[in-house]
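A.B. asks: Here's a sequence, model it:
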Amino acid sequence: METVTEWFENNQGLLISYAVSLITAILILWIGFKIARKISTMINNAMVKKSIDPAVASFVASLSHAIIAAAIIIVALGHVGVQTATFVAILGAAGLAIGLSLQGSLANFASGILITVFRPFKAGDFIEAGGVAGVVKEIQIFSTIMTTPDNKFVVVPNAQVTGSPITNYSRHDTRRLDMVIGVSYSADLQQTEDLLNRIVKSHPNVLETPEPTVAVSELADSSVNFVVRPWVNTANYWPTKFELTKTIKQELDKANIGIPFPQMDIHVHKEEKTESE
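C.D. replies: Model (predicted):
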């Protein structure tokens, strides 16, 4: 015990120096991380004010926060006596090893950059990518945040987004409704076509140009199929589809035009027995 006490007395100045350096390093980390968050927030707000896509602004802000945080850690380590030059070299070698083992994360990072540069979609777009359909909320360093139509929060890796076809349903101002309406073989085809044209053209959301298409497309097993293809503004796609489907059913019923169920005709042949049998 006396030896320990004597050691503390002999090295008191050194211990105080190390303690001060350690506390200073902790303060550097604490204050530095706060500054990093503040700067990333300022970058994000500034880019949004300049009408830059919020998803891109979020990506740049996240990237700047990561870079500043890494610099702060190096400064703090240097303050406690760690040789930062050697540390940076070791960090580079470790980064290479980690990079080889985390190729997926690097692919996600590279894909995030590609998304922000080529911008196949932006925040607020309804897209289908990486096996998920939803509204884009944010593009981060490694992932894209989406909200599905049933309000699920989905995080999709950026490499998965760019590694599959991307369908952007919000990119154009107008969309075409593709509907197939089957009627009975006994129905008057001209009457049916005129009725469908009247229903479609009378709907307030259907655009006059391009002109809607109503035509016989197929003589199916149980029905004669009409294609009904009106054009609408993208924002009106689903309400118009639901309303037209309901109205078409009601108007076909009023006109006594049948919508057949799938059916199959079965013919039974009875063979007569011969006298020898």
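
A.B. asks: From now on I want contacts and neighbour counts done on CA atoms only, so please keep to that.
C.D. replies: OK.

A.B. asks: what about the strands in the stretch 1-150 of the chain?
C.D. replies: For the stretch 1-150 of the chain, the strands defined by DSSP state E, counting those that start in this stretch occupy 126-129, 132-139, 143-147.

A.B. asks: for the top helix by length along the chain, packing partners?
C.D. replies: Across the chain, the helix with the greatest residue count (assigned by DSSP state H) is helix 12-49. With contacts defined as 3 or more Cα pairs under 8 Å, 6 or more residues apart in numbering; DSSP states H and E, helix 12-49 has these neighbours: helix 54-79.

A.B. asks: and the helix it packs on, how far out from the chain's middle?
C.D. replies: Centroid separation between helix 54-79 and its chain, computed with Cα atoms, centre = their mean, to the nearest Å, is 25 Å.

A.B. asks: Repeat that for stretch 134-150.
C.D. replies: Relative to the chain's own centre, stretch 134-150 is displaced by 4 Å; criterion: Cα atoms, centre = their mean.

A.B. asks: Now do the buried residues in stretch 125-137.
C.D. replies: Going by neighbour count (16 or more other Cα atoms under 10 Å), the buried part of stretch 125-137 is 125-130, 133-137.

A.B. asks: Kindly indicate which of the residues you listed lies nearest residue 20.
C.D. replies: Nearest to residue 20 among the buried residues of stretch 125-137 is residue 137, at 44.5 Å by Cα to Cα.

A.B. asks: Could you also give me the structure for this second sequence? I'd like to compare it with the first:
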Amino acid sequence: MEIINRSIQFFENYDSIILDYLIHFGLAILIFIVGRFISIFVSNQLRKILILKQVEPTIIKFTASSSRYTIMGLTLVAVLGQLGVQTSSIVAIIGAAGLAIGLALQGSLSNFAAGVLLILFRPFKVGELVMVSNIRGTVDAIQIFSTTILTPTGEAVTIPNSHVLATSIINFTRQPNRRIDLTIGIDYKADIKQVYQILLSSVERTPNITKELGIIIRLDELAASSVNFLVMVWTNNDNYGPVRTLILENIKMDLDHHNINIPYQTLDVNIKQ
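C.D. replies: Okay, the predicted model is just below:
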């Protein structure tokens, strides 16, 4: 009986304090539940949006996880504040730690920020032929901190995203059509008008050229050992390589058929006794 009486007396003396703690504890649990629900919801929505944008799976996973953990971190701070813990010191410690980590990982953070910008603006995507930092090849992967390019000779080149964003990016496959530019050197003895007709015939009988965009053949330069003609013709991007090869083959065969020489540089050596 004495224990019960003491318990009743204790609750009568501290009932307001206990009730206040129970209310704060209940609100803390409610904040945790709501914060957890919001973190899961935001993470799932971000994942769906990035999947629709056809972003790399690695980046999707990282972005969704980062958003979830960020919201949960803010939720825990709010929960501790509701329980009476001084959160200002915790926020200060987190801020100082974040600053120290940011300074230590400055290069990595710049690569990460550049990766985010590459995802948002999408100057290229996986499978496209590009030239980045004087490296030409097919984009193999766009990762969080770097971009991987496969060169025509089979090397996999990994470039930090900060370098990718800081240099000029040439995308060869983004547009549906691409122009073929050729310089053809002809012997000075050849008839210019005849050469023009031969070049035009060679181009026109090449399959898969886009005649609607025009064919340009003009005299471009009187070089040291040749008269240079510029040949410009459009084709579908997928056919660029084969069409360029066929045009060169046709031009060479037609010039040989008409006995028109393609000169090359020569060197005269005079020996004096």
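
A.B. asks: my guess is residue 240 of structure 2 meets residue 176, correct?
C.D. replies: No. Assessed by Cα atoms under 8 Å, residue 240 of structure 2 is found out of contact with residue 176, at 10.8 Å.

A.B. asks: Those two: who's more crowded?
C.D. replies: residue 240 (17 against 10; other Cα atoms under 10 Å).

A.B. asks: Aligned to that one, what sits in structure 1?
C.D. replies: Aligning on TM-score structural alignment places residue 240 of structure 2 opposite residue 237 in structure 1.

A.B. asks: Quick check: residue 81 of structure 2 vs residue 16 of structure 2, distance?
C.D. replies: Per Cα to Cα, to the nearest Å, residue 81 of structure 2 is found 20 Å from residue 16 of structure 2.

A.B. asks: Looking at the two, which has the bigger crowd around it?
C.D. replies: Per other Cα under 10 Å, whichever of residue 81 of structure 2 and residue 16 has more neighbours is residue 81, with 15 against 11.

A.B. asks: Identify each buried residue in the host helix or strand of that one, please.
C.D. replies: In the assignment (DSSP states H and E), residue 81 of structure 2 maps to helix 57-82. Using 16+ other Cα under 10 Å as the test for burial, helix 57-82 of structure 2 gives 59-60, 63-65, 67-68, 71-72, 75-79, 82.

A.B. asks: ok so, going back, want to throw the strands of the stretch 1-150 of structure 1 into a markdown table with distance to residue 251 of structure 1?
C.D. replies: A markdown table is the format used below for those (distance: least, Cα to Cα, whole Å):
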| stretch | distance to residue 251 of structure 1 |
| --- | --- |
| strand 126-129 | 33 |
| strand 132-139 | 33 |
| strand 143-147 | 37 |
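
A.B. asks: Minimum distance to residue 158 of structure 1: which of the ones you listed has it?
C.D. replies: Proximity to residue 158 of structure 1 (Cα to Cα) singles out strand 143-147 among these, at 4.7 Å.

A.B. asks: In structure 2, point out the residues matching that closest one.
C.D. replies: The alignment of strand 143-147 of structure 1 onto structure 2 (TM-score structural alignment) covers residues 146-150.

A.B. asks: how close does the matching stretch sit to structure 1?
C.D. replies: Compared with structure 1 after fitting, stretch 146-150 of structure 2 deviates on average by 1.9 Å (mean Cα distance after the TM-score superposition for structure 1).

A.B. asks: Read off where stretch 202-213 of structure 1 ends up in structure 2.
C.D. replies: Counting by TM-score structural alignment, stretch 202-213 of structure 1 lines up with residues 205-216 of structure 2.

A.B. asks: So what's the gap between that stretch and the chain middle?
C.D. replies: Its chain's C-alpha centre and that of stretch 205-216 of structure 2 lie 32 Å apart, by Cα atoms, centre = their mean.

A.B. asks: mind listing what's buried in that stretch?
C.D. replies: Using 16+ other Cα under 10 Å as the test for burial, stretch 205-216 of structure 2 gives 206, 209-210, 215.

A.B. asks: just stretch 31-49 of structure 2 next, same as before
C.D. replies: Across stretch 31-49 of structure 2, burial judged by 16+ other Cα under 10 Å covers 31-32, 35-36, 38-40, 43-44, 46-47.

A.B. asks: re the thing from before, can you list the buried residues of stretch 125-137 of structure 1 in CSV and add distance to residue 244 of structure 1?
C.D. replies: Output for those, formatted as CSV (distance: Cα to Cα, whole Å):
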residue, distance to residue 244 of structure 1
125, 25
126, 22
127, 24
128, 25
129, 28
130, 31
133, 24
134, 24
135, 25
136, 28
137, 31
